[in-house]
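Visitor: using only what follows, build the 3D model:
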Amino acid sequence: MEPKNDEGRLRKTLFCNYDRDNRPILRDGPITIRFKMIIKGFTFSDTDSKLVVSTWLAMTWTDDHLKWNPNDYNKLTSITQSSQTIWQPDLAMYNSDVASATEESCKDANCVISSTGSVSCIPPCSHTAKCMPNYNRWPFDEQNCTLHIGTWVNSGDEVDFNVSRTVLTEQDLSSQDMQWRLIGATYTRNPGNFSDTQQTYPSLKFTFLMERHSGSHSATIFIPAFALVLLNLITLWVDSEHNHRFILLALSLLSHFLYMQHLFWIVPHNGDTVPDILFGEYFHLNVSLQKFGTQLDTNDDDINLVESQPNDKPNNKKVTQGVWRTLGNIIDRVLFATLSIFYICMMARLLPEDFLDAKNPKSVVVVGY
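Guide: The predicted structure follows:
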C-alpha cells in the first residue's frame, strides 16, 4: 500500500531496496567516520584491574544510499531511523576482557538522517578494559588505562576515522564509586600497519589518567601511622631507666603488628608493584623491634656470683654505670632528632603535594595526535 504521508513515502523510497550490509558509498575509497567520545562516568576496580567507562559515542558519516531531494517530500530535510536498519561501522574494543567485544558494548539507538545523506548516531556504550596497575604511590596512586577501539573487519581502505577534539569538565564526570578523578585524557590514532599484509586497520586509543581520592584511606591509614610515629618518638624521649618506656615499647610493637595486619587486608594484591607505604611500615617495625630488644637488655640486672674481693672498687662501678647511662641518653636524643627528620621526609615523600589543598573543579582537555 502507498503511504499516506510524506515521511512514509520517503521511507518506502529509501529502504525498499536498502541493504545494511552494503558499504554506503558509491565510489572507491574509505568511508570517513567523524568520531567523538562523550564520557558520562567511569569506575576502576582494584580487585581485578578493570576500567569501565560509560560513554556516548557520537558518530557521523555520509550514506550515499540515503540521499533525497527535500522538494519532492514537502521540504522534509531529516528523518529518524533505528540503528538496526542502517549500515554502521563494526566497532569493537580490542583490549576488552570478554572474548567477543563486537556489538556488545553499545546499545541500539535512533539515528538522524539528513537529506544530504549525513547520518548521526549517538549510542550509549559501556566499555570494559583490562589495565596494568601501578600501586607504588598507593593510596594516592595514579592509574593509566587505555581503551583500544577500532573496526573488527573493515580495513583502512573501507573505513577511516576523524576524531573531534573534546573538552571535559569535572561536573560532567561521575565516578560511581566516588573514589577516582579523571585528571588527563589523550587519544591516539593508530594507522594499523602490519608487516604481513598491505592493508591497514586503523584504530583509536583513548588513554585515561586517573588519581585516587578517598577520604577513608586518609582516615584509616595515615592517622594510625601518624600515631605510631608519635609513639616511637615519645618512647625515645622517655628515660631508659623508667618502666614506662618498656610499656610504651610493648604497646608500640603490638600496634605495629596490628597495623601491618590492617594493611594486608586493604592493600591491592594484584600487579607487580609494591606500595611504598609497606616499606615505610617495615622500617617502623624494625625500629620498634630494635628498641624493644635494647630495652630488654638494659632491664636485665647484672648479678655477680663471685664474692667481692677487698680490692673491688664499687664507686668506680657506679661511675661507669653513670657514664653509660649518660651515653645512652645522648644516643636516644640523637636518634630522636634523626628519626624526627626521617619521619618528616618520609611523610613528605608519601603524601602528595595537594593533599591538604581544596579540590577545585578543573577542566580536562582530551588531546589527540
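Visitor: CA only for contacts and neighbour counts going forward, please
Guide: Fine.
Visitor: secondary structure element holding the residue nearest the centre of the chain?
Guide: For the chain, the residue nearest the mean C-alpha position is Q143 (3.2 Å; CA atoms, centre = their mean). Using DSSP states H and E, Q143 sits within strand 142-151.
Visitor: all helices of this protein, in order?
Guide: 6-15, 215-217, 223-237, 243-266, 276-299, 314-350 (DSSP state H).
Visitor: distance from the chain centre to the shortest one, please.
Guide: Which is helix 215-217. Distance, stretch centre to chain centre, for helix 215-217: 16 Å (CA atoms, centre = their mean, to the nearest Å).
Visitor: what residues does that helix touch?
Guide: With CA atoms under 8 Å, 6 or more residues apart in numbering as the test, helix 215-217 has contacts from P139.
Visitor: this one as well, want them side by side:
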Amino acid sequence: MFKDAEKVQLRDEVFCNYDSLERPVEDHKEVINVTIQLLLKSTDYDEHSAGLTLNYWTTLTWIDGILNWKPEEHDNIQTLIVHSDYLWKPDLSVYNRVEQSGSAAILDSDHCIVKYTGQISCVSPSNHEILCQPNLKYFPFDTQICTMVIGSWIHEGEEVNIHTPKVPVSLSDYSETGEWKLNTVNITYTSGKYDCCPNSTFPYVEYTFSIERQSGIHVCVAIVPAISMFVMSIISFFMDIKGQERNMITVANIIVHLLFIQFYAWSLPVSGPDPPLLMTYSRDSLIMATFMLILTTILRKLILCRMDSPKWIGTATGYAMNSRAVQLVFMFDGSLKDVAERLGDDDGRNIIENVQSASSSTNNDWLVLAKLLDRVALIAYFIVYFIMCIAFIP
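Guide: Below is the predicted model of the structure:
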C-alpha cells in the first residue's frame, strides 16, 4: 500500500506540467532517437486483394527528456507503468497500407514502462495489411516480395530519427499460416533526403518480406493435369488417321484444355506485370490441340482422296521413301508396304515386311504425303512442348 502511494506521488510529481503533445526535449534542436523492433507473429497473403497481412508486436524505445527522477529520493522506485495516452509518443506509421483511412500509427493505446533515466519502452500489438502487387509468372512455384515502409508521419529526421536494434525483426514466436512460407526478412534504412527540402530529412525503414507459396496441392491440381494434356496430344499421333478414335481423343483434349484454363482464369487474379507461365503454357497447348484437330481432318481427306496426285508429289514422296530417316520413322507402319515395293526399294520393303498391303484403290502418293505430314507434326510437337517446358523452369 505504501509503495503504491509512493508511485502515485512520484507520478504526480514527474507529470506535473508535462505536455504529451510536445516533444519532450529541453532544446528544440535535440533529436529523439526511436528504436523500433518487430516481433512477428504471423503473415497471410491474398493475391486477389494484393495485400500482405502482418500480425506483430511493436517494441518502441526512446528517451523522454522530461520524465526522469532520482530513485533514492522516491523509495528507490526505478520504473513506472504509465498509459501511453499520457505520454508523448513517436508518430511512426505504416506508409503503404491497403486501407488508407483511419490511423496508420503502429503504437496503439497501451501501457508503457517509464524508467527513472527517462527511457520509455512500449509494446503494442499491431495488425496491418500492406500493398503487395503479386507477380504470378512462375505460379504455383512463385515467390512474392512485399515491403512495409515505416516512418514518422509528421516529424522530420532532425526531430525524430529511427534506429533498429541488432535483431530488428524477431521470429522466435512466428507461426506459419495458410499456403505461404516466410523465407527472409530484410531491413533497409533510408535517410530520406529530397531535392525539395535540402535542409531536412525524412527517414524511414523498409521491411522486405520474401514469402514462398507452398505448392504441394497445386502440383496435384495444376502440374499433373498439364502433363496429362501433353500426353493426350502426343498419344493422338499414334492413332490411325482414318479412325474415329483419333478425332474423339483430340476433341476431348480440347475440352480438357478449355476447362483447365477457365478454372484458373477464375482462381487467379488478373493483376500483375506478367501472366502466369502455366496459363501461357495452357493457351499454347490449346492452340496446338486445335491445330491437331484441323491437321487430322486434312490428313484424313488426303488419305481418302481418289484424285491423281501432281507429279511433284510423286517425286517428293519417292525421294522421301528412299531416305533412311523416313524408313526408320515408318518402320512399323504397314500401310506403306505397297509404296516401298512400287519404288523398288528393298530396304524399305524389308523394314515394313510381314504387314498386309494397302488397298489397291488407295492413292499411294496421297497416303505417303499424309503420313509424312503427320510425322513432321509429331516432331514439331515434341520440339514446341520441350521449349514450353524449358520456359516454365524458374
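Visitor: between the helices of structure 1, which one is nearest to P124 of structure 1?
Guide: Comparison of the helices of structure 1 against P124 of structure 1 by CA to CA identifies helix 6-15 as nearest, at 24.9 Å.
Visitor: structure 2: matching residues for that closest one?
Guide: The alignment of helix 6-15 of structure 1 onto structure 2 (TM-score structural alignment) spans residues 6-15.
Visitor: list the buried residues in that stretch.
Guide: Buried residues in stretch 6-15 of structure 2, counted by 16 or more other CA atoms under 10 Å: 7, 10.
Visitor: re the thing from before, disregarding flanking residues, what is the spatial nearest neighbour of the residue nearest to the centre of structure 1?
Guide: Leaving out its chain neighbours, the residue that sits closest to Q143 of structure 1 by CA to CA, 6 or more residues apart in numbering is M210, at 5.3 Å.
Visitor: residues in contact with that neighbour?
Guide: For M210 of structure 1, the contact set (CA under 8 Å, 6+ apart) comprises 142-144, 180-184.
Visitor: how much space between it and F222 of structure 1?
Guide: When CA to CA, to the nearest Å is the yardstick, M210 of structure 1 and F222 of structure 1 sit 21 Å from each other.
Visitor: dump the helices of structure 1 to CSV, plus distance to S100 of structure 1.
Guide: Below are the helices of structure 1 laid out as CSV (distance: least, CA to CA, whole Å):
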stretch, distance to S100 of structure 1
helix 6-15, 30
helix 215-217, 37
helix 223-237, 46
helix 243-266, 33
helix 276-299, 38
helix 314-350, 41
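Visitor: those: which one's closest to Y94 of structure 1?
Guide: It's helix 243-266; of these, that one is closest to Y94 of structure 1 (CA to CA) at 31.3 Å.
Visitor: how close does that closest one sit to structure 2?
Guide: Comparing helix 243-266 of structure 1 with its match in structure 2 after superposition yields a mean distance of 1.6 Å (mean CA distance after the TM-score superposition for structure 1).
Visitor: which positions in that helix come out as buried?
Guide: Neighbour counts using 16+ other CA under 10 Å place 245-246, 248-250, 252-253, 255-256, 259, 263 of helix 243-266 of structure 1 among the buried residues.
Visitor: got it, and stretch 333-352 of structure 1?
Guide: 333, 336, 339-340, 343, 347, 350-351.
Visitor: give me the distance from that stretch to the chain's centre.
Guide: For stretch 333-352 of structure 1, the distance to the chain centre is 29 Å (CA atoms, centre = their mean).
Visitor: got the contact list for that stretch?
Guide: Contacts of stretch 333-352 of structure 1 with the rest of the structure, by CA under 8 Å, 6+ apart, involve 137, 140, 229, 233, 236-237, 276-277, 280.
Visitor: switch those over to a markdown table; also include neighbour count.
Guide: Below are those laid out as a markdown table (neighbours: other CA atoms under 10 Å):
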| residue | neighbour count |
| --- | --- |
| R137 | 18 |
| F140 | 18 |
| V229 | 18 |
| L233 | 19 |
| L236 | 23 |
| W237 | 15 |
| D276 | 16 |
| I277 | 22 |
| G280 | 15 |
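Visitor: closest one of the residues you listed to S78 of structure 1?
Guide: Looking across those and measuring by CA to CA, the closest to S78 of structure 1 is F140, at 50.3 Å.
Visitor: can I assume that closest one is in contact with E211?
Guide: Yes - the pair F140 of structure 1 and E211 passes the contact test of CA atoms under 8 Å, sitting 7.0 Å apart.
Visitor: count of neighbours near M93 of structure 1?
Guide: By other CA atoms under 10 Å, 25 other residues sit near M93 of structure 1.
Visitor: now swap in L131 of structure 2 and tell me
Guide: Neighbour count of L131 of structure 2, defined by other CA under 10 Å: 19.
Visitor: that one is in contact with H48, isn't it?
Guide: No - counting by CA under 8 Å, L131 of structure 2 stays clear of H48, with 11.3 Å between them.
Visitor: any shared contact partners between these two?
Guide: Taking CA under 8 Å, 6+ apart as the contact rule, L131 of structure 2 and H48 touch no residue in common.
Visitor: scan structure 2 for its longest strand.
Guide: Longest strand in structure 2, counting residues (DSSP state E): strand 32-46.
Visitor: give me the residues contacting that strand.
Guide: So strand 32-46 of structure 2 is contacted by 25, 51-63, 90, 159-165, 167-178, 180, 182 (CA under 8 Å, 6+ apart).
Visitor: in structure 1, what residues pair with it?
Guide: So strand 32-46 of structure 2 is aligned with residues 31-45, judged by TM-score structural alignment.
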